[in-house]
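In: Quick one: sequence plus predicted model below, questions after.
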Amino acid sequence: MIEPLILPDLVAELPAAVRMQRLVHVLREHFQCGAVVLLQRSEDCLKPLAAAGLVQEALGRRFEIASHPRLAALISRKEPTWFDPDSPLPDPYDGLLDSSPGEPLPVHDCMGVSLYGEGRLWGVLTMDALRAGTFDEAARRELQALIPLIEACVRVTRLEQENRTLRLSRTGEQPGLPAIDEHVLGHSPIITGLLEELSVVADSELPVLLSGETGVGKELFARWVHSNSRRADKPLIHVNCAALPETLAESELFGHVKGAFSGAMTDRGGRFDAAHGGTILLDEVGELPLSIQAKLLRTLQNGEIQRIGADKPIKVDVRIIAATNRKLAESVAAGDFRADLYHRLSVYPVPIPPLRDRGNDILLLAGHFLELNRIRLGVRSLRLSPEAEQALLGYQWPGNVRELEHVISRAALKALGRNGSRQGIISLEAAHLDIASAAQVNEPVADSLSATPGDGAGELASLRQFTDACQRQHLRAALERANDNWAAAARMLDIDPSNLHKLAKRLGLKAS
């Protein structure tokens, strides 16, 4: 009997993610299958909320219903659906079951069911196996009988989330993260902590300054802040400050009146007019000319804009989110950025972490890009080989998420070109990625210890590569001397143990 294993979780106070994960694990053990996945519907896609038996990168995928006929079939019926082992319909998890880490294998047996809450479609539960005949008639009848219990788990989780939000709103506390997020992918502690911080600031009206390296996704996090703010139903206007010509920047931001300059044939509002009531994202704000910075400061101070040629200012209600890959404090010291504007923009500064610090989030993001490329290229299945996964985790990602997206897209094209067939399971190998693993990075760094320009020893490694290599070597030596005792190694290195673990994860010496 499986019911006694599920029923206690219905009355226990558990985090939603824990309850869902326990549910899929119990179902997988009971039905003796390869994978069980619980997916929630979000518009035209299905998003995995909990999974047992899939490779990690699969959890980052968003399964477009129109591109997956089996998922579409599950949604179209309320009773369980079973697919014959010889069904020509591709399975969305072909090659993604972690029980086949070597040669990727297609799924041979599959069944699932749509799940409802309060009469509305909530999502689906899928079960997959590599052995044909796993889901016999008895298994299908049992799944039918379990539907009310599975839907009850979903309903309890949803009600607990709603009650917690209501309770916290009455006490004036923050409700925390929304149950479903449509954009940000990641479960690493650094991203979880960042979203918790952003959920607090999102509900305020404070200006936010997002900083971080190129490609970390500052625009994405700005959209997250806006969509979780009181202005979510109002516009978010994106302005790329680096792309604004200095001669047109003032007009683009604040607008102009007819006759203000040659070619101004009519009154025209600017980006701040368009953002009235909502949010404006000033991307690469550090590139704004000093003359425009003074006018932007006035808007921040007084909530007013003045169109070019106009006699009177106009009141605007706009929240400002600024983003930059510059260190604005240094720009202020160099005289390239106004100190008063910097202090106004950085009321709430938020650094966005680089991809190399996000651990296994790299695989979730890779899975997301793999699914996008699978649809784009029209192939049955795209997956990462174990060696490719290790290469991704060991690389330093100087271009961050943007670089990861490009690497996956190029690798998918290379793998398809060598495979030739779009109907099979295509594995992306480490060679397709064309990136240096952490171990490969060590070699040129070590060689550069004695290398000088022009001595024939090759190019010097970057300072970041050199520093990481030295830290990696020193950490390995400490661990070896401490017999792999992390606490003892931390004492030797005079570093807090938690910081040592974080450093080891960033350097690729420890799994997240």
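Out: The structure has been received and is ready for your questions.

In: C-alpha from now on. contacts and neighbour counts both.
Out: Will do.

In: Using neighbour counts, pick out the buried residues of the longest helix seen in the chain.
Out: Criterion DSSP state H: the longest helix present in the chain is helix 137-171. Neighbour-count burial for helix 137-171 flags 140, 143-144, 147, 150-157, 161, 165 (criterion: 16 or more other CA atoms under 10 Å).

In: Counting by contacts, list what it packs against.
Out: Counting contacts by 3 or more CA pairs under 8 Å, 6 or more residues apart in numbering; DSSP states H and E, helix 137-171 is packed against helix 3-11, helix 16-31, strand 109-117.

In: Kindly recompute the last result at 10 Å.
Out: helix 3-11, helix 16-31, strand 35-42, strand 81-83, strand 109-117, strand 120-129 (3 or more CA pairs under 10 Å, 6 or more residues apart in numbering; DSSP states H and E).

In: Residue 169 is nearest to which of those?
Out: helix 16-31 (19.2 Å; CA to CA).

In: how close does the spatially most central residue of the chain sit to residue 382?
Out: Taking CA atoms, centre = their mean, the centroid of the chain lies closest to residue 185, which sits 2.2 Å from it. Noted for residue 185: a distance of 19 Å to residue 382, by CA to CA, to the nearest Å.

In: Now for residue 381, how many residues are close by?
Out: By the measure other CA atoms under 10 Å, the count of residues near residue 381 is 25.

In: right, I mislabeled it, should have said residue 265
Out: 12.

In: wait, what's in contact with it?
Out: Residue 265 is in contact with 256, 257, 258, 259, counting by CA atoms under 10 Å, 6 or more residues apart in numbering.

In: I'd like to check what contacts stretch 143-153. Which residues are they?
Out: Contacts of stretch 143-153 (CA under 10 Å, 6+ apart): 2-3, 6-7, 9-11, 16, 19-20, 23-24, 27, 31, 38, 78-81, 111-117, 122-125, 135, 137-140, 154-155, 157-159.

In: try it against this one:
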Amino acid sequence: MTTKEVLGAVLPALEALPGDLPDEQRFAPLLEAVRALLPCDATALLRLEGDTLRPLAVAGLTHDTLGRRFRLADHPRLLTLLQRRGPTRLAADCELPDPYDGLVQGRPGQLEVHDCMGCPLYVADQPWGLLTLDALDPRAFDAVDVAFLDTLGRLVAALVAVGERIGGLTRQAQREQQLARALAEEPAPLRHRELAGHSAPMRRLQREIDTVAGTDLTVLITGETGVGKELVAQAIHARSRRARQPLITLNCAALPDNLVESELFGHVRGAFTGAVGERCGKFELADGGTLLLDEVGELPLGVQAKLLRVLQSGQLQRLGSDREHRVDVRVLAATNRDLAAEVRAGRFRADLYHRLGAYPLTVPPLRERGRDVLLLAGGFLEENRVRLGLRGLRLAADAQQALLHQPWPGNVRELEHLLARAALRALAGQTPRPRILTLHAEHLDLAPAGGAAADHDAAALPSAGTSLRQAVDEVQRRLIEQALARHAGNWAAAARELGQDRGNLQRLARRLGLK
């Protein structure tokens, strides 16, 4: 291959590096260049994070691969590739399970990868990650020059380093030490959950988190049930100066009213029936760190007043005690309620609402996140693959389309549970047990894509004889009513769903007689 051909393939990758793009788009041209230079069906760029490889970009693999996390303890093939300094080609009859089985977008029915090469990437002489090449043909890499792949790997590593520096991405130090330490640790059964997503709403949310994380401002995290508000809180804490201190969580809805105050502020012996000793509350446990008040809208009004005092002065009294304790705690609050409406209804204190909402963040619902649903599905599929002891767990094309066309009223939590049920349904009755399990739309047990929506649209059509202006008004009225119903009366969330400014939407609603 000539130098001109190599440069022609690599130049588009160079041009993509300076853009303000997510990793998937930033490095996609780089992987396409690799596919143009080498005879592979699929290639992936994976970054080493502790004991796990995280896909940054893929080419020729299903989109849900980006949501998977490959723990080295679970994937000895990837570990083998990573531990060797130079490029490695694994034999076609290698017994080590391939993490990409069932994920290569190749010939229908051919699920297992037969030819595999990998090249570890080093940045500043530290192991950064891995470039993998896979083919369905067991002889695809027979003519590949290993020296050329080694040179290409060095070039990819250099481009990755430049791309990350331009993009301002943070990296963990001393990767080689992390790898050695991680491999010596006892592996956890499942991966740590993270706030994942490449869609525009999630990118905006990540930027907001980066903006507020380094401050001590109180953050009010709102969003529907199941969107991942607790993960947002964890991300804020992890990026704050308090990251080495504890993150304590209290679910305000899970406690009887008479115990909430004790849980928050602690109590002394004899403060109430059953208080047989002193106990510190969540504020004292979180001293120096962060306290997440989940479902904060459920707090009784009496406790709200005492919470406000702690937020203002940093001082608290244990229940039954006159002695004050001073604490240094950053408070994050989460709720799926419209607290402004709760204030108007007299169920939530206005002063506490404004104190908690110093920096409001809204987590977008899954239905507004586009192809993020497949990325999230990939992570849940990998968890279930490990849990069920399978070599591969994948989504068929019809299952992917079914997931993309669902409204997801239960959001990410609903997706997680649905995929767990689907894996069990698909596995039931299969003898012998398959090595690679494919989930089809029938296993998801979802309404056919478009069916319910079509019936709904037909029912929403105005009656015959209606003027055009009346028809438009009626459709707008129904759309606004439905959006408000889905968001429990939250005008800001309804406006985002409908692509409108909140003020304009409210003015339109008044004209239509909805306010």
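Out: Good, I have the coordinates. Just so we're clear, the structure is a prediction, and the values are computed from it rather than from any experiment.

In: and which of the contacts of residue 265 of structure 1 is nearest residue 503 of structure 1?
Out: Within the contacts of residue 265 of structure 1, proximity to residue 503 of structure 1 (CA to CA) peaks at residue 256, which comes in at 52.0 Å.

In: Next up, the contacts around the residue of structure 1 most remote from its centre.
Out: Distance to the chain centre peaks in structure 1 at residue 259, reaching 47.0 Å (criterion: CA atoms, centre = their mean). Residue 259 of structure 1 sits next to 265, 266, 267, 308, 309 when contact means CA under 10 Å, 6+ apart.

In: Residue in structure 1 paired with residue 75 of structure 2?
Out: Matched to structure 1 by TM-score structural alignment, residue 75 of structure 2 sits across from residue 68.

In: What of residue 33 of structure 2?
Out: Aligned counterpart of residue 33 of structure 2 in structure 1: residue 26 (TM-score structural alignment).

In: From residue 27 of structure 1, how far off is the closest residue to residue 55 of structure 1 other than its chain neighbours?
Out: In space, and not counting its chain neighbours, residue 55 of structure 1 is closest to residue 98: 4.9 Å by CA to CA, 6 or more residues apart in numbering. Distance of residue 98 of structure 1 to residue 27 of structure 1, given as CA to CA: 17 Å.

In: And for residue 143 of structure 1?
Out: 10 Å.

In: looking at this, residue 332 of structure 2 is in a strand?
Out: Yes: secondary structure of residue 332 of structure 2 (DSSP: H, G, I helix; E, B strand; the rest coil): part of a strand.

In: show me the contacts for the equivalent of it over in structure 1.
Out: Aligned counterpart of residue 332 of structure 2 in structure 1: residue 321 (TM-score structural alignment). Residue 321 of structure 1 makes contact with 206-210, 219, 222-223, 225-226, 236, 238, 279-283, 285, 345-346, 348, according to CA under 10 Å, 6+ apart.

In: Could I get the contacting residues of the residue of structure 2 sitting at the aligned position of residue 126 of structure 1?
Out: Aligning on TM-score structural alignment places residue 126 of structure 1 opposite residue 132 in structure 2. By CA under 10 Å, 6+ apart, the residues touching residue 132 of structure 2 are 31, 40, 42-46, 58, 78, 81, 87-89, 116-120.

In: Not counting its neighbours along the chain, what's nearest residue 132 of structure 2?
Out: Distance criterion CA to CA, 6+ apart; nearest residue to residue 132 of structure 2, sequence neighbours excluded, is residue 118 at 4.4 Å.

In: okay, now that neighbour: neighbour count?
Out: Neighbours around residue 118 of structure 2, by other CA under 10 Å: 26.

In: shouldn't it be in contact with residue 135?
Out: No: proximity of residue 118 of structure 2 to residue 135 does not meet the contact threshold set by CA atoms under 10 Å, at 11.9 Å.

In: Pull up the overlap in contacts between those two.
Out: residue 43.

In: distance of residue 320 of structure 2 from residue 274 of structure 2?
Out: 13 Å.

In: And the two? Which one has more around it.
Out: Using other CA under 10 Å, the more surrounded residue of residue 320 of structure 2 and residue 274 is residue 320, with 15 against 8.

In: ok, the more buried one - contacts?
Out: 262, 266, 267, 268, 269, 270, 271, 272, 278.

In: returning to that earlier point: roughly how far apart are the match of residue 332 of structure 2 and residue 115 of structure 1?
Out: Taken as CA to CA, the span from residue 321 of structure 1 to residue 115 of structure 1 is 39 Å.

In: ditto for residue 358 of structure 1
Out: Taken as CA to CA, the span from residue 358 of structure 1 to residue 115 of structure 1 is 33 Å.
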